[in-house]
Each structure stands twice: as C-alpha cells, then as structure tokens.
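Novice: Whatever this is, show me its structure:
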Amino acid sequence: MWTKGQLTTYREQGFLVQRGLIPPDQIERLRSAADEMMSEQADNPPEVHVVREKSGPVRSVFCMHRNVQPFRALCRSAPIAGPIKQIFGDDAYIFHSKLNYKESFEGTVWLWHQDYGYWRYDGVDDRLASALIMLGPNTRNNGSIALVKGSHRWGVLDHYSDEITTSYKQWCITPEALREHITDESMIIPIEGEAGDVCFYDCRIVHGSNHNFSPAQRYSLIYAFAAIDNVPSGVENPRPDWVVARQFEPVTAELPESVAGTF
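Specialist: Next comes the predicted model:
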C-alpha cells in the first residue's frame, strides 16, 4: 500500500514509479509463461489476441490476465491491486491488459498519446489508471516509456488517427497540440528501470515510447484498471473485448485455488 506522500506524488505528477516492487522469482514466472505460450502457439494463441509488427515480430499480446495464470494472479496481488484501490478509493476491474514486446532493432514506436484519448470513445469516464511492470531492462535505447510530468491536468488534447506509422492503429496527439503544451524538453521524463520496477500512471497523462535501437528485446506488461462502477456504455460500435473489457470482476475477488498458488 502507498503512503499518503506517495499518493500525493501520484496525484501531482500523474505517475509514480516503485523500484523492485515485483520480486525476481515472480518476474521469472511471468517471463517463462509469456515465452512458453508464444513459442507453443505463436500463430494464434486462443486465449489472447496478438498484434504483430509490419516486419513480423510480436508487438503486443492482449488479454494475458484472463487465462494465463501468472498474469491473472499478478493483477490481483497486493503490490498492484492495493495502490489501484487507493487511487480510485474503491475496487477496480481490468479494463484491458497487454504485454508489449519490442524486438531488438525492430520494435516500433508508440506515438505521443493519452490513453483517455482512445478510451473516452468506449463509454467510460476518466477514472482509469495503468500499472506498467518491467519484465526486463527498460532503457532509452530499447524504447522505454516516457511521460510528460503533470500533463494529466491538461484535459484531453486533440488527437488524430494514425494507421500508417505502425501495424497498430493509434490515436495520437496532434503536433500542434504537442508544440503548444510541451514547451521544454525537461518536461519529458524517461522511465528507465530494471525487471520488477513498476510505473503507475493516470489515463490522461501524455506518454509514448521510441523505436528499439538496441540489440536487447524489451518486455513491458501493462494492466489498465477502471473503477468498479466505470463500465462501458452507450457505444454504438463497441471495440472488441480483447481491448475493452466486458467482464467486470473486481480485482479483490477471491482467486481460484489454481491461480492463487502462482504468487
């Protein structure tokens, strides 16, 4: 659980980084589960949704939390679910989860955006937050996430649809809005770290990540949480449930025995 000071820092900055929050043995189980699943079912794993780079390597794997036991257990564990409940002042459910790979020299960018730039069209309010868990080193060279400190206070900036830059359709902040709001490079905070480090961040914070220029693969696991009563509604053409949840089970719900034993 966070101290009052940590919660205040999160609210002021729009994010909070905790070093070494997930122990090495748990990180190893997560890495092994991901690698095993992808090696055995590389073409179309049935329990997840895979997005690939234009050049072929995996870019993202969605819905890891539903059926892959170590990932299902982690999102309900005290180090992750505890701070999320403090942020909302209530229970939460998984809005979506994804494992973002960046293959060495091929992993591509996530352009500057706000998550709520996408999610506002899913019929939810802005009571959403994410936890990014580093499953290996995250560096500037291999494409670590960067955040713009305090940008969660700017409201939702102008976004546009980009279907060209990468294989995944992105809602990105317009260059005009970026130039207006990001006036000094010191506002951009690169979040570098080691396996087990966790970054919690607000759905409105401006963030992105660069191409992987290094010989090392980058692994980042992201759980997006919504307040328990913040469910999608009133959307004429809803996005698929691998990216927007249709299951609203609270993360504090009792774990099945087979899952609880993994953490």
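
Novice: Could you use CA atoms for every contact and neighbour count after this?
Specialist: OK.

Novice: Name the SS class of Leu147, please.
Specialist: Assigned by DSSP: H, G, I helix; E, B strand; the rest coil, the conformation of Leu147 is strand.

Novice: measure it to Cys203 for me?
Specialist: For Leu147, the distance to Cys203 (Cα to Cα, to the nearest Å) stands at 11 Å.

Novice: between these two, which one's more packed in?
Specialist: Cys203 (26 against 23; other Cα atoms under 10 Å).

Novice: Run through the residues that contact that one.
Specialist: Neighbour list for Cys203: 114-116, 126-130, 152 [criterion: Cα atoms under 8 Å, 6 or more residues apart in numbering].

Novice: I figured Ala216 hits Asn142, correct?
Specialist: Yes: if you go by Cα atoms under 8 Å, Ala216 and Asn142 touch, sitting 6.7 Å apart.

Novice: Leu7 against Ile87, yeah?
Specialist: Yes: between Leu7 and Ile87 there is a contact at 7.4 Å, judged by Cα under 8 Å.

Novice: all helices for the stretch 1-150 of the chain, in order.
Specialist: In the stretch 1-150 of the chain, the helices defined using DSSP state H, counting those that start in this stretch lie at 4-13, 24-40, 64-67, 69-74, 78-88, 115-119.

Novice: Comparing these, which comes out most buried?
Specialist: Burial of these is given as mean neighbour count (mean count of other Cα atoms under 10 Å); helix 69-74 ranks first at a mean of 22.

Novice: and that one, what other elements does it pack with?
Specialist: If contacts are counted by 3 or more Cα pairs under 8 Å, 6 or more residues apart in numbering; DSSP states H and E, helix 69-74 sits against helix 24-40, helix 64-67, helix 257-260.

Novice: one more to line up against the first:
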Amino acid sequence: MTAVAGTTDLDQFVRTGDRYPTRVSNTPAFIDRAEPTVWGDRSSTGMCGAQELDAHERDGFVQVPRLLTPDEVAGYQAELDRLANDPAVRADQRCVIEKSSEEVRSIFEVHRISEAIGRLVRDERMLSRARQILGSDVYVHQSRINYKPGLGGGGFYWHSDFETWHAEDGMPGPRAVSCSISLTDNHPFNGCLMIMPGSHRTFVSCVGETPEDNHLSSLKEQEIGTPDPDSISKLAERHGIAMMTGDAGGATFFDSNCMHGSGDNITPYPRSNIFLVFNSVENTCVEPFSAPKPRPAHVGSRDFTPVR
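Specialist: Okay, the predicted model is just below:
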C-alpha cells in the first residue's frame, strides 16, 4: 500500500476484511491488486484465443473488431434510437438525461427494457468471453446504453468502475469484466473510450465520503469516487493512455479496475455504445463498503442468477 501524497494508514480496514478501502481517508493511496486478471483455465474452450487472454492479463483490456455484423449494428442502432425517443423510457428512473441539454445520456438495465439487448446478453460472443476471463458462471451486474451525440455529448472523467461498485454496490473484489460494444465509428476526436494499459493492477483509494443517494448526481457527472489529479498523473506516467478507436461493431472487454474515461464530444460525429457488465457468481455483492445503502438494483443488480 503506497501513499500518493503524505502518509496514510488504511490497514485497519484491511484487517476487517476490506482489501480495497476507499472514501475513508483524507489521503489517497495506491493498493496493489492481489487477485488475478484472467481467472479461467487457459486450456478451456471459448471465444477468447490465447492472444486475447494474454492481452487482457497484461493490459487489462482486449479489443475485438467486428464482433457484430453491419446488419446487427444497424438493428441495434435503430433500437437505441427507438428507446431514446420513447416517452415512457425517458420518464423512467433508469433513463439519465444530460445535465446541459435534454438529450438522453444513458439508459440503465436496458437488457430488461429491450428484448433485443436481452438476447445480446445471452449471446455466446459475449457470454463465452466473460466466462473465460472470470473463470466461472456470470450474472449481469449492470447494463446500459450510452449516447454521446455530436456537438454536446458529455464525457466521463477518469475513474475505476470497481471503486464505485465496491464502495456503493458492495462488490467484494475486481472479478468483473465490462464489454463496450460500439454502434458508431470511434475516432480519437469524438470522445472515444480511453484506458491506461496495466492500471488494472493498481487500486486507487479515493478521498471523500459517499453522500446519500450519490447515484442521482454521479450518473450525470461523477465527482465522489474519482481519483485526485496527482494519482491520475502518476498512473498516466506509469502506464500511458490508449484510445479505443475502431469501426462500428467492434467491442472492448476491459477489467473492472481499469482506469478509464472519455472526453466531451465537440465534433459533429456521434458516439454510442452498448455497455454490459458481467460479474462472477463467486463475487456477488454484499453490503456497500463505503456508502449508507446499496444503489438501486437497476444500477447495481442484486439478482445474482447466472446468465444461461
């Protein structure tokens, strides 16, 4: 455990069973990851090849070009447009509207709202890879679609998803994998996903306390649970920054503890994606580690039924 600035001592939380204490100290800290990145047996059959598993273990992510066919991309893009323009969906608590406009930013638990995306969750192209990486059956911890329209789509500041899922959802360890499926071409200039390769091996303990119902504001713009500038700078110096660019239909599978983010989209070229989070059934959520109560189930599921 390394203090980023000054000194800190989080050992008391480690001794009580929390390997990754966060939001409990006024000083940020780096905590080395103890768990594997690839949990599955390398000899097991599945959609992931040896090179993909090696990349995921080394970098914390792997890109899969052309995961979806052009016809599938067109179908899912039409589904996203339909959902964004459905008054009932826009009025649902699972729909998040941009702070600066009336544009839809995200729709959560979308695999339960959309039959098409519900089928995608069970697709072996997703499910097989998630099982290989996590070494077990999996369930959907979170699903959503993200819209980043041209000329105004807001970004996502640097963060580790696991930090939030641990602090606010009660996810014990970083044994979860996210799959971001692009439905538009991702360019370096239209707010593409950025990841620090290798950052999944370091947990950044953040400062501050979790307010009541923090998700109501954090889903629009996250503040609590984001690393301090010095921590971000040190990780960037250590690991660099990779941009997840590519054609529509490609996907990025990345570890739950990867430091990642995306910038605002000030270009005319929109960016949208389907975002699926698979968690191991051996890593099911307990009570939050640093929040008054769990977030709503549509943000962090409490249904641990394996996906079949």
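
Novice: Show me which of Ala216 and Asn142 of the first structure is the more surrounded one.
Specialist: Just comparing Ala216 of the first structure and Asn142: by other Cα under 10 Å the higher neighbour count belongs to Asn142, 27 against 17.

Novice: returning to that earlier point: which one of the helices of the stretch 1-150 of the first structure lies closest to Ser258 of the first structure?
Specialist: helix 69-74 (8.0 Å; Cα to Cα).

Novice: which residues in the second structure form strands?
Specialist: Ranges of strands within the second structure are 2-3, 29-32, 61-64, 95-97, 104-108, 138-148, 156-160, 176-182, 194-195, 202-205, 242-243, 251-255, 259-262, 271-280, based on DSSP state E.

Novice: give the contact list for the residue mapped onto Tyr118 of the first structure from the second structure.
Specialist: Under the alignment (TM-score structural alignment), Tyr118 of the first structure maps onto Thr164 of the second structure. By Cα under 8 Å, 6+ apart, Thr164 of the second structure lies in contact with Gly225.

Novice: In space, what's closest to Glu106 of the first structure - neighbours in sequence excluded?
Specialist: Distances taken as Cα to Cα, 6 or more residues apart in numbering place Asn212 nearest to Glu106 of the first structure, at 6.4 Å, with adjacent residues excluded.

Novice: Can you get me a residue count around the counterpart of the one you found in the second structure?
Specialist: Matched by TM-score structural alignment, Asn212 of the first structure corresponds to Asn265 in the second structure. Residues contacting Asn265 of the second structure under the criterion other Cα under 10 Å number 21.

Novice: do Glu257 of the first structure as well
Specialist: With other Cα under 10 Å as criterion, Glu257 of the first structure counts 8.

Novice: what's the answer for Pro175 of the first structure, then?
Specialist: Applying other Cα under 10 Å, we find 13 residues neighbouring Pro175 of the first structure.

Novice: how much space between the closest residue to Cys48 of the second structure other than its chain neighbours and His215 of the second structure?
Specialist: For Cys48 of the second structure, ignoring the flanking residues on the chain, the nearest one in space by Cα to Cα, 6+ apart is Arg129 at 5.6 Å. Per Cα to Cα, Arg129 of the second structure is found 29 Å from His215 of the second structure.

Novice: and what of Leu235 of the second structure?
Specialist: 26 Å.

Novice: repeat for His187 of the second structure
Specialist: Using Cα to Cα, we find His187 of the second structure at a distance of 29 Å from His215 of the second structure.

Novice: With Ala55 of the second structure instead?
Specialist: From Ala55 of the second structure across to His215 of the second structure, the span is 32 Å (Cα to Cα).

Novice: Thought Asp11 was touching Ile31 of the second structure, still the case?
Specialist: No: here Ile31 of the second structure lies out of contact with Asp11, judged by Cα under 8 Å, at a distance of 10.9 Å.

Novice: which of those two has more neighbours?
Specialist: For Ile31 of the second structure versus Asp11, neighbours defined as other Cα under 10 Å are more numerous around Ile31 (18 against 12).

Novice: where's that one relative to Pro229 of the second structure, distance?
Specialist: Going from Ile31 of the second structure to Pro229 of the second structure by Cα to Cα gives 17 Å.

Novice: try Arg82 of the second structure
Specialist: In terms of Cα to Cα, Arg82 of the second structure sits 39 Å off from Pro229 of the second structure.

Novice: ditto for Arg105 of the second structure
Specialist: Per Cα to Cα, Arg105 of the second structure is found 25 Å from Pro229 of the second structure.

Novice: list the contacts for the aligned partner of His200 of the second structure in the first structure?
Specialist: Alignment note: His200 of the second structure maps to His152 in the first structure; criterion TM-score structural alignment. Applying Cα under 8 Å, 6+ apart, we find His152 of the first structure in contact with 13-14, 202-206.

Novice: Next, format those residues as TSV and append distance to Tyr168 of the first structure.
Specialist: What follows is the contacts of His152 of the first structure, written out as TSV (distance: Cα to Cα, whole Å):
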residue	distance to Tyr168 of the first structure
Gln13	28
Gly14	26
Asp202	22
Cys203	19
Arg204	20
Ile205	20
Val206	18
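
Novice: Report the two of the residues you listed separated the most.
Specialist: Among these, the pair separated by the greatest distance (Cα to Cα) is Gln13 and Cys203, at 12.3 Å.

Novice: what residue of the first structure takes the place of Phe253 of the second structure?
Specialist: Aligned by TM-score structural alignment, Phe253 of the second structure pairs with Phe200 of the first structure.

Novice: What's the local residue count around its match?
Specialist: Neighbourhood size, Phe200 of the first structure [other Cα under 10 Å]: 23.

Novice: was I right about it contacting Ser130?
Specialist: Yes: at 5.6 Å, Phe200 of the first structure and Ser130 qualify as touching, with contact defined as Cα under 8 Å.

Novice: Show me what Phe62 of the first structure aligns to in the second structure.
Specialist: Aligned by TM-score structural alignment, Phe62 of the first structure pairs with Phe108 of the second structure.

Novice: what's the closest non-adjacent residue to that match?
Specialist: Using Cα to Cα, 6+ apart and skipping the chain neighbours, the partner closest in space to Phe108 of the second structure is Arg144 (4.2 Å).

Novice: residue in the first structure matching the one you found?
Specialist: Alignment note (TM-score structural alignment): Arg144 of the second structure maps to Lys98 of the first structure.
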